[in-house]
Structure formats: C-alpha cells, structure tokens
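Engineer: Mind folding the following:
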Amino acid sequence: MSILDTELNFYAASLSFYTIFALIPLLLIILSIIATLPNFNHLYLEVKNLILSNLVPANSQVVSSYLDTFLQNSSKLGELGFISIAITSILFFKNFQYIAAKVFHSKVRDFWNSVTVYWTLVTLLPIGIGISLFLNSYIQNLLDKSGLDLHINLINFFPMLLTWLLFFVLFKISANKSLYLSVSLFSSFIASLVWTIGKIVFVTYVLYNKAYMTIYGSFSMLLFFLFWIYISWLILLYGMKICEILNEEFQQRCQKGIFAFKKKF
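Structural biologist: Sure, this is the predicted structure:
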C-alpha cells in the first residue's frame, strides 16, 4: 500500500469546497456554545482568536473581518436559513465520512449514527477547547507563582498539544473501526507536527510573496485562506493514510506473531 495517492488531492479539493459553505455554520455553533457556557464566557474571545489564527495563519485581519460580518449576519437568519445551514452541514459531514471510509477501508456510517457522532464532536469541541484554555491558564499561573515560569511556558506548547489531540480524535472517529492506540497516537502526532510546520512555512510564504497582493490587493488574503484550507485537508488526509498503512502493518505483524507462536507450540 503506497502512501502517495493522487485521489487524496481530489478529496482535499472536494472537502475544501464544502468547507467554504459549512465553515460559518460550524463556527456559529461552536462560538454559540462557548457563549452560553456560564463559566467560560471570559474565554469567548480567546477561543475565537485561537480558531481564527489557525484558520487564517497569515494576515488574518482581512479574513477575520469577513468572518465576523458573516457571523453577525447569521444571527438574522430565519427558519429557511437555518434549514439551509443544516443541509449544508449534513452534506459536508457526509462527504467527509465517505472520504474517511475510503481512506481507512471501513464501512460508511449510517445517517443517524453519523449525525450523532459528528454532532457530539462539534458540541464537545468548544467545551474541550475552553477547558484546555482554562487549565493552561491555571497551570501557568501556578508555575508563575512557583518561579518556574522562567523555564516552562505552557503557552508555547499548548497549540501543538491541542492540534495533536484534535488530529487524534479525528483519526479515531473517522476510521469507524478499531485502531491500535500507539499507531493512532504516532500518526496523529506526525500529522499535527507537519501541520504546525506547514503553518509556519505558509505564513513565511505569504509574508514574502508580494505578487498576489499587488495583483489582487486585500482580496488575495481570501485566496490564501482557501489555499490554506486545502493544505490543511491534504495534511489531514495523508495523516489518515499513514495511520491506515501503519495499522494494517501492525495488525499483520501481530497475526504473524500469533501464528508463529501457535505453530511453535
């Protein structure tokens, strides 16, 4: 089984297209959940900035202003608007689970099972981010008081750890089959590391590439935004592919070991 798969490029493009339509509804749901949690109201802006900084890693002010406008307008939607948002989100998740099933060679979840799983994920995601930010701030304050802040700064490690956790959860849920814990942890770590490095490279490229800014002006930030979404999906899909290959290899080695053990005795 080869890691390089040209189909993943088309899958990433397809998911990027659906992401454009599903992004605002998902952000609206996530930020609304954070806003309604009584103990995490003070973390609303921090969670929002964390999400937007990862969605738009370079010159995020332009795209963030567009997203803020879209989020404000979404509160004025009527019943038909919410129905269309629900349909868009369902189409996005159906496309994602179909692609994930192809990558992991697993069965596609039935409709209600997939809705339950992904709705739970979308609901728990902002809560998890809020708790993580709270614990990060709390532990960092303890370190500051103890005088260890000169040697340990959790703020530098938190984004990487959170990214690793998100990749791990996505791999486990998307696979819809049993994965070895060591394999899913290793592959999700590699994917999160590549994504973090890719974000740094992407920011550097955008800062030094003035051609698109000269031609398209501020609109170039939207083009870079779409390109970053595509890169992110590409990294995620290749990470899933690596996870599937390692899982199959690990399973075959375990089966050979068991067979050799039985043959010996």
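Engineer: okay, CA-based contacts and neighbour counts for the rest of this
Structural biologist: Will do.
Engineer: count of neighbours near residue 104?
Structural biologist: 22 (other Cα atoms under 10 Å).
Engineer: and it, what does it touch?
Structural biologist: Residues in contact with residue 104 (Cα atoms under 8 Å, 6 or more residues apart in numbering) are 175, 240-241, 244.
Engineer: cool, residue 172 as well?
Structural biologist: Residue 172 neighbours (Cα under 8 Å, 6+ apart): 179, 184.
Engineer: What distance do you get for it to residue 262?
Structural biologist: 31 Å (Cα to Cα, to the nearest Å).
Engineer: here's the other one to compare against:
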Amino acid sequence: MVSDNRLSMIWHKTKPHIGNFGKIFYKRCMHDNITISAGHLAYVTLLSLVPFVMVTFTIMSAFPAFASVRSKMEQFIFSNFVPTASDVVHKYLTDFVGNASEMGAIGILSLLVVALLLISNVDKTLNRIWRTKTERPIVYTFAIYWMVITLGPMLIGSSVIISSYLAGFASFADEYSPGFSTFFLKLVPSLATFLTFVILYMLVPNRRVKPSLALTGAVLATVCFEITKKGFAIYVTSFAGYQVIYGALAVVPILFLWVYISWIVVLLGAEFTCSLADVYGGKKSDTTEEPDELVPK
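Structural biologist: Okay, here's the model as predicted:
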C-alpha cells in the first residue's frame, strides 16, 4: 500500500504536468485549426469515396477467397460506422461504384489518382500535426500510398473473415454464457476502430511515435468516436429538419456532417497523442519547438 504522504508527493509532481498538458493540448488544437482541416478532409473524403471503394472491391474481386466477403464487409461497415441512413448510402454508393466500373482505362486511372489524393491529404495533415521537419522521398511516399491501396483491401477482407469466424465461435459460446455473443458483436466494431487509430497514429507520421502514447490517443479517439456516433444518431433521428428541407437528398448533408465529425475525432486523437509526447515524452519534442507560442509560459 502506498502511504498518504507518497500519494501526496506523486500528485504534486504530476499536477504541473497536467496543467501544462491541458494548455498545450488546447493551444495545439487552436493553432492547427483542426475544424478547418477536418472540413478539408471531409470534402476530399466524399470526393474520393467512390474511387476508393471501387479500387477496394476491384482488388478484392481478384482473390477468390474474398469473393464472399464483399457483402459481409459492406454490411459490417455501413451498419457500424454510418450511424443513420446506412441503407440509402449503401444503395447510392453501390450504384456509383457500378457505374464507375464501366469506365475505360483512362477513367479508372483518374479515379485511382483521386483515391490516392485522399491518402495524401491524410498523410500531410497528420504530419503537419506532428510537426515533422523531414519529408519522405517521393518514391518511398508513392510506395506507401500504393501499399495502402493494394494491401488495405486484403487486410480488410481478412479482418472480416476472422470476425465472422469469431462471431460463430461467440454464438457457440453463447449456449454456455448467455449474452456473450451479443457483447462480442458490440465489441468488434470498437476494436476495429481502436486498431485503425493505433495504425494511423503510429505509422502515418514520419517520425517515431511511442506505442504507449499512440495507444492512449487511440483509446481517447475510440471513446469519442463511439460517443459521437450514438449522439449523432440520436440527433438525426430526433430532429427531422434535414428531411423537411432536403427531402430525398437529405442523405448528402447527413453523410457530409458525419464524415466531418469523424475527422474532428481523428484529429483530436492526434493532437492528444502529440500533447502527451510533449509533456510526458521525457524530452521536448519537435512539436513544442515550432511554433513557440505552443509552449506554456
């Protein structure tokens, strides 16, 4: 047991750090204008959504093992990561992808460029938050982007297959532990979101990020994402103003607003991770060197 005096000493040592952390986190978010960056990323996401999905499905169709995964993957993504109007978004997106697949080679190449544009913007935004001073070589950058385009669909397909297998196992275990499968199925989307945030915060920045800090930032981002997802669903279903104003096109502003909020959560988690590195990283990181006004006086 730790004595009261020991606890008091620990608290007095960490209290200044907590205050510095709050100031750095707030000033970071204000200086980086994460709301503006989130709006830019939301626009690029909607512009790149159809090309990215088309490339993903095209690559997955090249592997017979993933032939039966596409419908499961679509159902998993739209039911867990699009809080409202998932059926309408799914229908429109499927139609758009089907139309895009009938384009010629030049059209498909242009869509691939647009898909790479999304990855490039995410990469530049996160590296700007991390204040990385060195840029990757163009060849190395292109190789990473291409790897995301090609290996990403296979990893998604593999994860869906594994999730389906584990869901079947959970259903079997439900006979002995009632409610276990329901709990597991609710946990899988959150776990997938958490792993996505960890990968973003550790691998995208062109600098070393401590796993402990990336995990902490991913936990915060995951919790915020789950809360905003439920809150957004309640808001949209409780206030039917979108349906009255936009009618059948209501899905467009709803989707844009949800993508915008999602990017705010992603950038908040990135700022939180960087702020942890500034205060608890053991040494002053590049994030506090530029600009100087981020450092609390």
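Engineer: Would you state the helices of the stretch 51-200 of structure 1 in chain order?
Structural biologist: Under the criterion DSSP state H, counting those that start in this stretch, the stretch 51-200 of structure 1 contains helices at 60-74, 79-104, 111-146, 154-175, 181-208.
Engineer: Can you add distance to residue 32 of structure 1 and give the ones you listed back as a markdown table?
Structural biologist: Output for the helices of the stretch 51-200 of structure 1, formatted as a markdown table (distance: least, Cα to Cα, whole Å):
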| stretch | distance to residue 32 of structure 1 |
| --- | --- |
| helix 60-74 | 10 |
| helix 79-104 | 14 |
| helix 111-146 | 9 |
| helix 154-175 | 20 |
| helix 181-208 | 27 |
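Engineer: The counterpart of residue 219 of structure 1 in structure 2 - how many residues pack around it?
Structural biologist: Counting by TM-score structural alignment, residue 219 of structure 1 lines up with residue 249 in structure 2. The tally of other residues near residue 249 of structure 2 (other Cα under 10 Å) stands at 11.
Engineer: Distance check, residue 249 of structure 2 against residue 256 of structure 2.
Structural biologist: As for residue 249 of structure 2, its distance to residue 256 of structure 2 is 12 Å (criterion: Cα to Cα).
Engineer: compared with structure 1, how much does stretch 35-46 of structure 2 deviate?
Structural biologist: Aligned to structure 1 and superposed, stretch 35-46 of structure 2 gives a mean residue distance of 1.1 Å (mean Cα distance after the TM-score superposition for structure 1).
Engineer: okay, that stretch sits on what stretch of structure 1?
Structural biologist: Under TM-score structural alignment, the alignment places stretch 35-46 of structure 2 onto residues 9-20 of structure 1.
Engineer: for that stretch, the distance to its chain's centre please.
Structural biologist: 14 Å (Cα atoms, centre = their mean, to the nearest Å).
Engineer: which residues are in contact with that stretch?
Structural biologist: Under Cα under 8 Å, 6+ apart, the answer for stretch 9-20 of structure 1 is 88, 91-92, 95-96, 99, 226, 229-231, 233-234, 237.
Engineer: what about 7 Å?
Structural biologist: With Cα atoms under 7 Å, 6 or more residues apart in numbering as the contact definition, stretch 9-20 of structure 1 has outside contacts at 92, 96, 99, 229-230, 233-234.
Engineer: Quick one: these as CSV, columns for neighbour count and distance to residue 76 of structure 1 too.
Structural biologist: Putting the contacts of stretch 9-20 of structure 1 into CSV (neighbours: other Cα atoms under 10 Å; distance: Cα to Cα, whole Å) gives the following:
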residue, neighbour count, distance to residue 76 of structure 1
92, 21, 23
96, 18, 28
99, 21, 33
229, 20, 27
230, 21, 30
233, 21, 31
234, 21, 34
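Engineer: I'm done for today, thanks for sticking with me.
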